[in-house]
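[1] predicted model and sequence below, questions to follow.
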Amino acid sequence: HYGGFDYLYDKVNLYDRLCEIVKYGASASALTECWQRVDGLQDHMLNFLENHDEQRVASSQLFGSAEKAFPALLVSATMSTSPFMVYQGQELGENAAGAMGFSGDDGRTSIFDYCSIPTLVRWYNNGNCGIQKLNNKERKIRAFYKKVLRLCNGEKAISEGAFFDLMYVNYHNLNPNKQYLYLRHYENETLLIAVNFDSQDAIVYADIPQHAVDFLKIDSGTYFMKELISGKQKTVEFSSNAKFELHIPAHNGVVWKIVK
């Protein structure tokens, strides 16, 4: 901040760790260290999955699939109050295939030359911007990004709320190498967020410790829950003794909103 920047890329911390988890199979539990490392500085960090320097997540050089990045997207966008950046065409699954100008075939949209971005060209559609010329896969990717970004802008638990890491009480309830879960809380609303980096669906029975209940000032009682990505709904009894059954799709996540 004192160097003249309002925000600093959280590159060597959160971005690099997410890449290691998705591409190389590093443990998802290492994400706990990421927020601890920048605790107190998060308001000055910029979270991202793509920019002009880094490889596209859908490129063959990185993840090879935009969908494999979905759990990383959820973590990067919802873990803190930090702003989250979407790079041009990322929300369409742009893979930067082929050589482009001086940069060669490196999985990046050229940082040296004027160039064309195929997915954006089709979305722009000669000024008639829309999804008409996008294929089904690109439309699904865009729809997922749309849901996540609307959560970031519409849920104060994400944009302004407190964060509580749930991993330390749930190592026996999940595969800590593949799943990660946490709470976001603002006033009378709580979000239970769980992501799954595995290629298989996961069922997790999540514990919420008394410390979280006290720290976030959550009252026990009957709560209405809605999963904000799929739209599923249910009613639960909330207490520090309750277990929350979470079905998490492969390479994806869930965001359960808990309201009394």
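    Good, I have the coordinates.
[2] from here on, contacts and neighbour counts on C-alpha atoms
    Will do.
[3] find the centremost residue of the protein, please.
    Centroid-nearest residue in the chain: L74, 1.5 Å away (criterion: CA atoms, centre = their mean).
[4] and it, that one's in a helix?
    Yes - using DSSP: H, G, I helix; E, B strand; the rest coil, the assignment for L74 is a helix.
[5] and it, how far from C129?
    26 Å (CA to CA, to the nearest Å).
[6] which SS state does Y205 fall under?
    Strictly by three-state DSSP, Y205 counts as strand.
[7] quick one: it from H172, how far?
    Distance, Y205 to H172, using CA to CA: 9 Å.
[8] go on, S76?
    Per CA to CA, S76 is found 25 Å from H172.
[9] more neighbours: which of those two?
    It is S76, of S76 and H172, that has more neighbours when counted by other CA atoms under 10 Å, with 22 against 13.
[10] another structure for you, compare them:
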Amino acid sequence: MKKVFLIALIGFTLSANAQNKTKKSMVTNKKEVVVEKKTVVYQVFTRLFGNKNTTNKPWGTIAENGVGKFNDFTDKALTEIKKLGVTHIWYTGVPHHALVNDYTAIGISNDDPEVVKGRAGSPYAVKDYYNVNPDLAVNPSKRLEEFEALIARTHKNGLKVIIDIVPNHIARKYEGKSNPKGVRDFGADDNTSVEYDRNNNFYYIPGQAFQVPTSDTYKPLNGEVNPLIDGKFNENPAKWTGNGSRLAKPDINDWYETVKINYGIRPDGSKDFPELPASYDKKSNKEHFAFWKDKDVPSSWKKFRDIALYWTAKGVDGFRYDMAEMVPYEFWSYMNSAVKMKNPNAFLIAEVYNPNEYRNYIRLGKMDYLYDKVALYDKLKEIIQRKSNTDPITDIQNSMADIEHHMLHFLDNHDEQRLASPEFAGSPEKGKPLMVLSATISSSPTMIYFGQEVGEAGNENGGFGSHSRTSIFDYVGVPNHQRWMNGGKFDGGQLSQSEKDLRDFYKRLLNFTINSPALMGKYQEIHGLNRYATEGYYPEVYSYVRWSDTQKLIVITNFSSEHTSHFDLKIPADVIKSWKVKDGIYSIKDQLYGKSTTKLQVLNGEGTVQISISPLESFIYSL
């Protein structure tokens, strides 16, 4: 197995426009210096994390295939996650969502399998926003208390807590059994005789009842007999479906398990609420909050604001907003500024896939971070699949220069094909150079998905969910992760040596990033200088520099799984000048494994570094 080296050239500075970064205070000569650091988000699918059952029967029940619990996140588990180099943990699938399991004994109604995806249900069809998934509790009647204990336990172990909020849609059968005093359910006060009303929570199809979608290839619960599977679901009049379908009988590929929330967007697309003045793209959260304080806003705005504040009051440190671009950014300004007034350090991540809207959701919607999927993620996937060379990375980073800190980097999550799967990189080793670049090219946070660090390839067919993605709809186990979990010891005792080496790589890399001041500093690509002028510098190689006042980094990655490259890497004069490095020869050393050294030669104000980089190898160099 090839090791991936990261080597540093010393450094440290503060990014002027960076926001919401991990901070640590140091006292130097009685003056406080604020040190800003990168953050690392560890996404766990909460239902799957602690599941020790390895049966993995397609469409298996909770009794057959097992399920993880809040209590499986022990102090030992959280300590090991923290040691991996993690600052925030995103507990995916916490709010109570629709599922096929009988909890009528504690007052929860059964969900109709015809409007539930899979057996365990989609975490994005939330049924009760003021409580949590009963599957996740040892004692379902005490499920909220068990999650509150997990929040406290997570904080005790030095990690911040993120959960999902899904403002665009909710479960077809929403029932707020845990509403705080005075809170009315979604739709409880709607005028259902009209398609649209500003203060309706839903859009309606008057005069038509909902019809269950049908398919020649898909049967709820794979055709299993269930008393609720009768081709009917009582919803009259029918509501618009979550993805915007206006059909009383949505298509089987629509988000038929959910209904669309109305934010005051009329059916013709026009806005029926106050709009932010253009100057508010430069205003603070406090100013946004003040703007909305005396404004009349639609009912749905208030409901979701109150949900976010409810969880903030319970100690949740931030939210991941599903399909945020399907909700107007004026609402996000309203809600996010309210959250920030309660917790100025709240960590807010949004799923937005339209690059033309990125700046609106950051500057007007007051989002901290957006998924960098359409640009960097997609390009890295193309590169490792040999559909592209590395040249476009430069244009991507240049196009994001003003918002680079806000673009969350990831290579794996619950929606995407697993990094190690044949459909993506093909092996954990091929994912290494992608991970080095993703984690070090920007000051943005890095996110990894549980199991990624031990090479999980998502080979299981859960039933509703199929291979290459770890299913979020079924009760399944996650084999590589389970070997690390080792029956609840969380010590990697069942991992193969290659899996242990892979986790060691992630641990070294992530800890390096959260402690590297240069990665919060300046960036300059040197790929263009070397691409055509440097002999032996192949198109699968990419290079750049990162620096601050106290740390200077040279990063080189080789995405080729076949070619070893030998070349003299050129460091341009403007970089050498910015670094204040004089002519001479400097020994530079690997900071990740501490085994590789080479030399930086500076002559007449220009630098060269002798490089020999093996297939899938990466370096970051230090003076």
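    Okay, I see it. Note that the coordinates shown come from a computational prediction; the quantities given were computed from them, not determined experimentally.
[11] how about the residue nearest to the centre of structure 1, what's its match in structure 2?
    Superposed on structure 2 with TM-score structural alignment, L74 of structure 1 falls opposite V436.
[12] residues in contact with that match?
    Contact analysis of V436 of structure 2 by CA atoms under 8 Å, 6 or more residues apart in numbering lists 509, 557, 618.
[13] and I89 of structure 2, what does it touch?
    41-44, 159-162.
[14] tell me the most packed of those residues, by neighbour count.
    Of all the contacts of I89 of structure 2, I162 has the most neighbours under the rule other CA under 10 Å, reaching 28 neighbours.
[15] tell me the secondary structure for it?
    Under three-state DSSP, the three-state class of I162 of structure 2 is strand.
[16] which residue in structure 1 aligns with it?
    So I162 of structure 2 corresponds to nothing, using TM-score structural alignment.
[17] circling back: closest one to S471 of structure 2 out of the contacts of I89 of structure 2, please.
    Taking CA to CA as the measure, S471 of structure 2 sits nearest to V44 out of these, at 12.5 Å.
[18] burial measure for the corresponding residue of structure 1 for S496 of structure 2, as a count.
    Aligning on TM-score structural alignment places S496 of structure 2 opposite N135 in structure 1. N135 of structure 1: 12 surrounding residues under other CA under 10 Å.
[19] do I have it right that I248 of structure 1 meets I193?
    No - in this structure I248 of structure 1 lies outside contact range of I193 using CA atoms under 8 Å: 10.1 Å.
[20] common neighbours of the two, please.
    By CA under 8 Å, 6+ apart, the residues touching both I248 of structure 1 and I193 are V254.
[21] any idea how far the closest residue to A72 of structure 1 other than its chain neighbours is from G231 of structure 1?
    Nearest residue to A72 of structure 1 in three dimensions, chain neighbours excluded: L18, at 6.0 Å (CA to CA, 6 or more residues apart in numbering). Separation of L18 of structure 1 from G231 of structure 1 (CA to CA): 27 Å.
[22] what do you get for L151 of structure 1?
    Counting by CA to CA, the gap from L151 of structure 1 to G231 of structure 1 is 13 Å.
[23] okay, the two: which has more neighbours?
    Higher neighbour count among L151 of structure 1 and G231: L151, with 19 against 10, using other CA under 10 Å.
[24] counterpart of the more buried one over in structure 2?
    Per TM-score structural alignment, L151 of structure 1 is aligned with F512.
[25] just to check, that match is in contact with L592?
    Yes - applying CA under 8 Å, one finds F512 of structure 2 in contact with L592, separated by 7.3 Å.
[26] what do those two both touch?
    Counting by CA under 8 Å, 6+ apart, nothing touches both F512 of structure 2 and L592.
[27] which residues of structure 1 does stretch 445-455 of structure 2 align to?
    Under TM-score structural alignment, the match for stretch 445-455 of structure 2 is residues 83-93.
[28] got the contact list for that stretch?
    With CA under 8 Å, 6+ apart, stretch 83-93 of structure 1 has contacts from 45-52, 56-58, 65-66, 76-77, 117, 119-120, 138-139, 141-142, 145.
[29] tell me the buried residues within those.
    45-51, 56-58, 65-66, 76-77, 117, 119-120, 138-139, 141-142, 145 (16 or more other CA atoms under 10 Å).
[30] tell me where structure 1 has helices.
    Secondary structure of structure 1 (DSSP state H): helices located at 16-24, 31-37, 70-78, 118-124, 136-154, 156-159, 210-216.
[31] buried sites along the second one?
    When burial is assessed from 16+ other CA under 10 Å, helix 31-37 of structure 1 yields the following buried residues: 31-32, 34-35.
[32] packing partners of that helix?
    Contacts defined by 3 or more CA pairs under 8 Å, 6 or more residues apart in numbering; DSSP states H and E place helix 31-37 of structure 1 against helix 16-24.
[33] tell me how far the helix it packs on lies from the chain's centre.
    Chain-centre distance of helix 16-24 of structure 1: 13 Å, with CA atoms, centre = their mean, to the nearest Å.
[34] can you check stretch 123-141 of structure 1 too?
    Relative to its parent chain, stretch 123-141 of structure 1 has a centroid offset of 23 Å by CA atoms, centre = their mean.
[35] then stretch 139-151 of structure 1?
    11 Å.
[36] circling back: how far away is the residue nearest to the centre of structure 1 from F48 of structure 1?
    11 Å.
[37] so what's the residue count around N241 of structure 1?
    Residues within reach of N241 of structure 1, counting by other CA under 10 Å, total 12.
[38] same check, this time on S612 of structure 2
    Per other CA under 10 Å, the neighbour tally for S612 of structure 2 reads 14.
[39] so who does the equivalent of S103 of structure 1 over in structure 2 touch?
    In structure 2, the residue matched to S103 of structure 1 (TM-score structural alignment) is G465. Applying CA under 8 Å, 6+ apart to G465 of structure 2 gives the contacts 118, 471-474.
[40] quick check, nearest of the buried residues of helix 31-37 of structure 1 to K11 of structure 1?
    K11 of structure 1 lies nearest to C34 out of the buried residues of helix 31-37 of structure 1, by CA to CA, at 10.7 Å.
[41] that closest one matches what in structure 2?
    Correspondence of C34 of structure 1 to structure 2, assessed by TM-score structural alignment: I396.
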